[in-house]
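[1] predicted model, plus sequence, below.
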Amino acid sequence: MTLRWKLSAAIAAVSALVVVALSLVVHNAARVSMINSARDVQDERVQSALRIYETNGRLVFYATLDDPALPPELRAYAAKGQRATYVQRTGRGLEVWAETPAGGGKVLSLRTGITDRYSVLVDLDRTLMIGSAAVVLGGTAIGVAVGGRMSRRLRKAANAARKVADGDTGVRVREAIGRRGRDETDELARAVDAMADALQHRLEAERRVTADIAHELRTPLTGLVTATELLPPGRPSELVRDRVRALRTLVEDVLEVARLDGAAERADLQEVALGEFVRRRVPALAPDAQVTVAQEAVVQTDPRRLERVLGNLLANAARHGAGAIDVLVDGPYVRVRDHGPGFPPDLLREGPSRFRTGSTDRSGGHGLGLTIATGQARVLGARLTFRNAPPADGGGAVAQLLLPR
C-alpha cells in the first residue's frame, strides 16, 4: 500500500470509530430522554386518574384497580404506600406503567405502550447511520487528497534523489517538490540537497587531486618515454619500454576519467551511419572481431567518442573474454559479445568502477576501460548496459550501447 492509501485507511478507521462512538452516545441519550419523558407523562396521568376516582368513583385514562398484570416491582412500592413508574419490555415494544395507592389496600395503575415513540429511535438510528457513512466517506476523501499530495511530493523527491545518484549534479530535491509550505517533506528535501552538495564538493576535490596528480606525472613520463627510446636494443630495453607505455596509458586514462567526472565534456554531434561506421572502425580496433549489421540506422553522435567506447569494449572483450568477439549492429543498438566467463556479479549489480576488475577470472587491466566507456556514453547521450548471455546460448559477456537516432 502506498502512503496515500495508508493515510486514507487510517483517517477512515478513526472517522468510523468516532462516528460509532458518537452514534451510540446520541442513541442512548435519545432513548433515555424518551423513556423519562414517557414516565413523567404517565406519572401525571395516574395522579389525575386518582383524583377523579376519589371525587366521583370513575376510572379514566383506562386506569384499573388491582390489575393482575401489575409488575411485582410496582406491587412492592404500592405495599409501602409509594407511587412509582416502571418500564417493561414486551414483544410489541416498551410499556410504561404507573401505580399509586388508592386507599383501602387498593392499587390504581395505568400502562401505555410507546411503540410509536420507540419507532422514532429506529428513524434516529437510520439517520445516524447515513450521517456516519457520509462522515467516513468524506474523511476518506480528505485522506486521499492529503495523502495524494504528500505522496506526490515524496515521489518527486525520490525521483530527484535518483537523478542526483545517477550523477545529475544540477538537480535539487527541494526545487523538484516545490517550495510550498514548510513540512517534514521540505525538511527532508533540504537535508538531501545539503548531503548532495557536500558529496559533490568532496567528489570534486578528489577529482581535482586525481587530475592534478595525473597531470604532474605527464611531464616526467614524457621525459621517461624519450629516454627509453635511447636505450640500446635488447630484451631488457623492450621490457622497460613496455612498462613505460603501460604507465603512460594509465596516466592518460586517469586524466580522461577525471575530465568525464567533471561533467564538463561536450560531444560534437554529427549524423553517422552506424552500421558503416562500425564496419570500418572495428577491424582497426580488433582485427579478429566479427561484425554483423542486421539493420542500418543513422544516429546523432560524436565519432571520436563513439570510437573510444567501441575500442574500450573490444579491448575488454579481448582481455577478459574467450573465443570469438561478435559485434552486432541492429538499428541504434551496438552489441559487443565475447564467449568468456561473463561479467562479475558486482559489475552487473553496481556498474563499472575504477581500479576494480571484478573476479580473478577477469583479472588484468586497471578497471578503467569500462568506466571510461560508460562516461563517454553518458556524454553522447547514449545508454550502455552490461549483462551475461545465458549458458544455454554459449554464455559470455554482452555489452550493449543504445545511441540516440
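    Perfect, thanks for sending it. Just so it is clear, the model here is predicted, and its values are computed rather than measured.
[2] going forward, measure contacts between C-alpha atoms and count neighbours the same way
    OK.
[3] any idea which element the nearest residue to residue 174 once chain neighbours are set aside lies in?
    Leaving aside its chain neighbours, residue 174 sits nearest to residue 189 (5.0 Å; criterion: CA to CA, 6 or more residues apart in numbering). Assigned by DSSP states H and E, residue 189 belongs to helix 184-229.
[4] and for residue 162?
    Residue 162 is part of helix 115-165 when elements are defined by DSSP H and E.
[5] likewise residue 112?
    Assigned by DSSP H and E, residue 112 belongs to strand 106-113.
[6] repeat for residue 308
    Here residue 308 is assigned to helix 303-320, by DSSP H and E.
[7] what is that helix packed up against?
    Applying 3 or more CA pairs under 8 Å, 6 or more residues apart in numbering; DSSP states H and E, one finds that helix 303-320 contacts helix 274-285, strand 333-337, helix 369-380.
[8] mind listing what's buried in it?
    Residues of helix 303-320 classed as buried by neighbour count (16 or more other CA atoms under 10 Å): 303, 305-318, 320.
[9] how about residues contacting it?
    The contact list for helix 303-320, computed with CA atoms under 8 Å, 6 or more residues apart in numbering, reads 267, 269-270, 272, 281-282, 285-286, 325, 336-338, 340, 361-364, 369-370, 372-374, 376-377, 380, 397, 399.
[10] next one: stretch 207-218
    248, 251, 252, 254, 255, 258, 259, 261, 262.
[11] for residue 23, grab the count of nearby residues.
    Residue 23: 19 surrounding residues under other CA atoms under 10 Å.
[12] that one touches residue 128, doesn't it?
    Yes. Here residue 23 reaches residue 128: they are 6.1 Å apart, a contact under CA atoms under 8 Å.
[13] stretch 123-136: which residues count as buried?
    124, 125, 128, 132, 135, 136.
[14] reformat those residues as JSON lines; add distance to residue 150.
    Shown next, in JSON lines, are the buried residues of stretch 123-136 (distance: CA to CA, whole Å):
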{"residue": "124", "distance to residue 150": "38"}
{"residue": "125", "distance to residue 150": "37"}
{"residue": "128", "distance to residue 150": "32"}
{"residue": "132", "distance to residue 150": "26"}
{"residue": "135", "distance to residue 150": "22"}
{"residue": "136", "distance to residue 150": "21"}
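[15] next up, a structure to set beside the first:
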Amino acid sequence: MSADMREFFRRLVAAVARRARLRTGLRWKLSAAIALVGALVAVALSLVVHNAARVSMLDNARDLADERIVVAQRNYELSGRLNFPNAQVDDPALPAELRRKVEGGRRATFVADRPGGASDIWAAVPLNDGHVMSLHTGFTDRSSDILKDLDQALVIGSIAVVLGGSALGVLIGGQLSRRLRKAAAAANQVANGETEVRVRDAIGGVVRDETDDLARAVDAMADTLQRRLEAERRVTADIAHELRTPVTGLLTAAELLPPGRPTELVLDRAKAMRTLVEDVLEVARLDSASERAELQDIMLGEFVTRRVTAKDPDVQVRVVHESEVTTDPRRLERVLFNLITNAARHGRPPVQVTVEGRVIRVRDHGPGFPEALLAEGPSRFRTGSADRAGRGHGLGLTIAAGQARVLGARLTFRNIRPVGAPAQVPSEGAVAVLWLPEHAPTSTGSYPMLPDRPTGPPRG
C-alpha cells in the first residue's frame, strides 16, 4: 500500500478512534441512560399507583363513614339517644367546609389531612331538630399498613427496574462497544498495509445495524482508493518506463557531442533526468509491495565501513558495537547511500555514520529536517524548507523509507538540539536512525526470499 493511502487510513482510524472513545464509556453511558429512563418511569408509576391506592382507600373509608352516619341517624331519631360509637351532635371540631355543606340540607363526607400524613374521615348529616350529627374516624391502621407495604413493594420494584436497566445497558453497550473496537482494529490493519482485511468480516455477527453500514462504507472506500492508487501507480510506472528509452537515447547522443561546456551541461541534465526516471520507477515498485528481500548474513559494522569508505572517504564511520545481521545487502546499501547523500546535500559536514548493534545512525551538522518531514515522514517531490532545500527531487528519503520497509526495518528522523532548548532554537544537526530487525524482514507487506544455499560476505 502506498504512503498516501496509509496516511489517509491513519487519519480515518484517528476519526474512528475519536468516535471509538465511546467504547470506554459507551456501555456505561447506555446503561446510565436506560437506568435513568427506568428510574423515571418507575418513580412515575409508583406515584400514580400510590396515589390511586390511597384515593381508593379513602373513597372506601368515606363510603363506610357515610353508611355509618345513616345508621347513627336512624338510631338517634328512633330512640332519641346518641348511642353510636364516634358519633356526636354539634361537634365543635367539625370542619367548616363540611358544616356548610350539611347546613345546606344534605348529607356529606369530608377528608381532613393531619400533620404527619394521617387523615381524618368525617361524615355529617342534618337532623330533623336542626342539629348536625357527625361521625369522626381516622384512617385505619390496616389501611396505613397496606399503603406502607405497597410503597415498599414499589420501591423494591423501582430498584429492580433500575438494576435491570443498567444490566441491559451494559450488555447492549458492551456488544456495540466490542463491534466498534473490532472495526477500529480492522481499520488499523488496513491502514498498516493489510489490504486483504475487511472491516465487515472483522466485526462479524448476524445483527445488522449502523456499525455494519459503517464497515461496508469503509471497505468500499478502501477498495476504491486502492484501485485509484494502483491505477495512479501504474500510470506513473508506465510513464517512467516509457521515458527510459528516449532519455537513454538523449544521454547517448549527448556523449557524442564535441567536448565543451555546453556538452557538459547537456550531459549533466541528461544524467539527472535518467536518475529521476530510475528513482520514479523504484518508488512505483516499492508502492506496489511486490519487492522481495534477498537475505544474507553480514557483519554490519564491517559492511557499512567498507561500503561508505568506498563511496565517500570524507564520511566518518564509527563502529560502537559489531553485530551479525540477516538482511538484503543491496537494499541496505541503497538506504545507507540515500541517507548519506541527503545529509551531504542538505546538511553541513562533517557527515557521521555510527553503527551500534543493529542500529545505524547518519548525522549531519546542518539546519535539521523540516518540521513537515518530522511530523509526516518523507514525501515524494518535497525537498523540505528553503534552508534545507538544495538540489534534488525529494525522492531519496522516500526510497530509503520504502526499502527499509522491505527490509522489515524502521527508519526514524529527528533533529538534534541542546538539552532543554526551546523549539525555536536552531538545530545542531539532523540524524536519521535505521533500526534493523532482530529476525529478518517481517510484517512489511513483502515476502523475503532466503537463498537456497549459503552465500559468502558481499564484496566491497
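    Ah, there it is. No experiment lies behind these values; they were computed from the predicted model shown.
[16] now the TM-score, please.
    After superposition, the two chains reach a TM-score (TM-score structural alignment, normalised by the length of the first structure) of 0.91; 405 aligned residues with a CA RMSD of 2.4 Å.
[17] quick one on the thing from earlier: residues in the second structure aligned with the strand holding residue 112 of the first structure?
    Mapping strand 106-113 of the first structure onto the second structure (TM-score structural alignment) gives residues 131-138.
[18] and the gap between residue 118 of the second structure and residue 141 of the second structure?
    Residue 118 of the second structure sits 10 Å away from residue 141 of the second structure, going by CA to CA, to the nearest Å.
[19] between the two, which one's more packed in?
    Set residue 118 of the second structure next to residue 141 and count neighbours by other CA under 10 Å: residue 118 wins out with 12 against 9.
[20] can you tell me which residues contact the more buried one?
    By CA under 8 Å, 6+ apart, residue 118 of the second structure lies in contact with 138, 139.
[21] equivalent analysis for the one 4 residues further on, please.
    In this structure, residue 122 of the second structure makes contact with 62, 65, 94, 109, 110, 111, 112, 134, 135, 136, 137, judged by CA under 8 Å, 6+ apart.
[22] what does the fifth one align to in the first structure?
    Residue correspondence to the first structure (TM-score structural alignment): residue 110 of the second structure is matched to residue 86.
[23] residue 85 of the first structure - that's part of a strand, no?
    Yes. Per DSSP: H, G, I helix; E, B strand; the rest coil, residue 85 of the first structure lies within a strand segment.
[24] please report how far the residue of the first structure most remote from its centre lies from residue 19 of the first structure.
    Here the first structure reaches farthest from its C-alpha mean at residue 56, the gap being 86.7 Å by CA atoms, centre = their mean. Separation of residue 56 of the first structure from residue 19 of the first structure (CA to CA) stands at 55 Å.
[25] quick check: the farthest pair among the buried residues of helix 303-320 of the first structure?
    Spatial extent of these (CA to CA) is set by the pair 303 and 320 at 25.6 Å.
[26] ok, the residue lying closest to residue 290 of the first structure once chain neighbours are set aside - how many residues close by?
    Among residues not flanking residue 290 of the first structure along the chain, residue 326 sits closest, at 4.9 Å (CA to CA, 6+ apart). Using other CA under 10 Å, residue 326 of the first structure has 18 neighbouring residues.
[27] mind naming the longest strand for the first structure?
    The single longest strand within the first structure, with elements called by DSSP state E, is strand 93-103.
[28] what distance separates that one from the centre of its chain?
    Distance of strand 93-103 of the first structure from its chain centroid, counting by CA atoms, centre = their mean, to the nearest Å, is 68 Å.
[29] and that strand, which residues are buried?
    Neighbour counts over strand 93-103 of the first structure (16+ other CA under 10 Å) mark 94, 95, 96, 97, 98, 99, 100, 101, 102 as buried.
[30] the second one -> the second structure?
    Pointing back at residue 95 of the first structure there. When the second structure is aligned by TM-score structural alignment, the residue opposite residue 95 of the first structure is residue 120.
[31] please report how far that match lies from residue 338 of the second structure.
    99 Å.
[32] ok, residue 37 of the second structure next?
    Residue 37 of the second structure is 64 Å from residue 338 of the second structure, by CA to CA.
[33] so residue 392 of the second structure: helix, strand or coil?
    Applying three-state DSSP: residue 392 of the second structure is coil.
[34] which residue sits closest to the equivalent of it over in the first structure, ignoring its sequence neighbours?
    Matched to the first structure by TM-score structural alignment, residue 392 of the second structure sits across from residue 365. The shortest distance from residue 365 of the first structure to any non-neighbouring residue, by CA to CA, 6+ apart, is to residue 357 (7.1 Å).
[35] surely that neighbour touches residue 364?
    Yes. Using CA under 8 Å, residue 357 of the first structure is in contact with residue 364, at 7.1 Å.
[36] of the two, who's got more company?
    A side-by-side neighbour count of residue 357 of the first structure and residue 364, using other CA under 10 Å, places residue 357 first with 23 against 13.
[37] pull the contacting residues for the more buried one.
    Contacts of residue 357 of the first structure (CA under 8 Å, 6+ apart): 363, 364, 365, 366, 367.
[38] kindly recompute the last result at 10 Å.
    Contacts for residue 357 of the first structure (CA atoms under 10 Å, 6 or more residues apart in numbering) come out as 320, 343-344, 346-347, 363-370.
[39] which position in the second structure aligns with it?
    Checking TM-score structural alignment: residue 357 of the first structure goes with residue 383.
[40] its match belongs to a helix?
    No. Counting by three-state DSSP, residue 383 of the second structure falls outside a helix, being coil.
[41] from residue 373 of the second structure, how far off is it?
    9 Å.
[42] before we move on, the earlier item: what packs against the helix holding residue 162 of the first structure?
    With contacts defined as 3 or more CA pairs under 10 Å, 6 or more residues apart in numbering; DSSP states H and E, the packing partners of helix 115-165 of the first structure are helix 3-56, strand 93-103, helix 173-177, helix 184-229.
[43] again, 6 Å this time
    Applying 3 or more CA pairs under 6 Å, 6 or more residues apart in numbering; DSSP states H and E, we find helix 115-165 of the first structure packed against helix 3-56, helix 173-177.
[44] give me whichever of those is most buried.
    helix 173-177 (a mean of 21; mean count of other CA atoms under 10 Å).
[45] so how far does that helix sit from its counterpart in the second structure?
    Aligned to the second structure and superposed, helix 173-177 of the first structure gives a mean residue distance of 1.8 Å (mean CA distance after the TM-score superposition for the first structure).
[46] what range in the second structure does that helix sit on?
    Using TM-score structural alignment, helix 173-177 of the first structure pairs with 199-203 in the second structure.
[47] what's the answer for stretch 129-146 of the first structure, then?
    The alignment of stretch 129-146 of the first structure onto the second structure (TM-score structural alignment) spans residues 155-172.
[48] hmm, who's touching that stretch?
    27, 30, 31, 34, 35, 38, 39, 42 (CA atoms under 6 Å, 6 or more residues apart in numbering).
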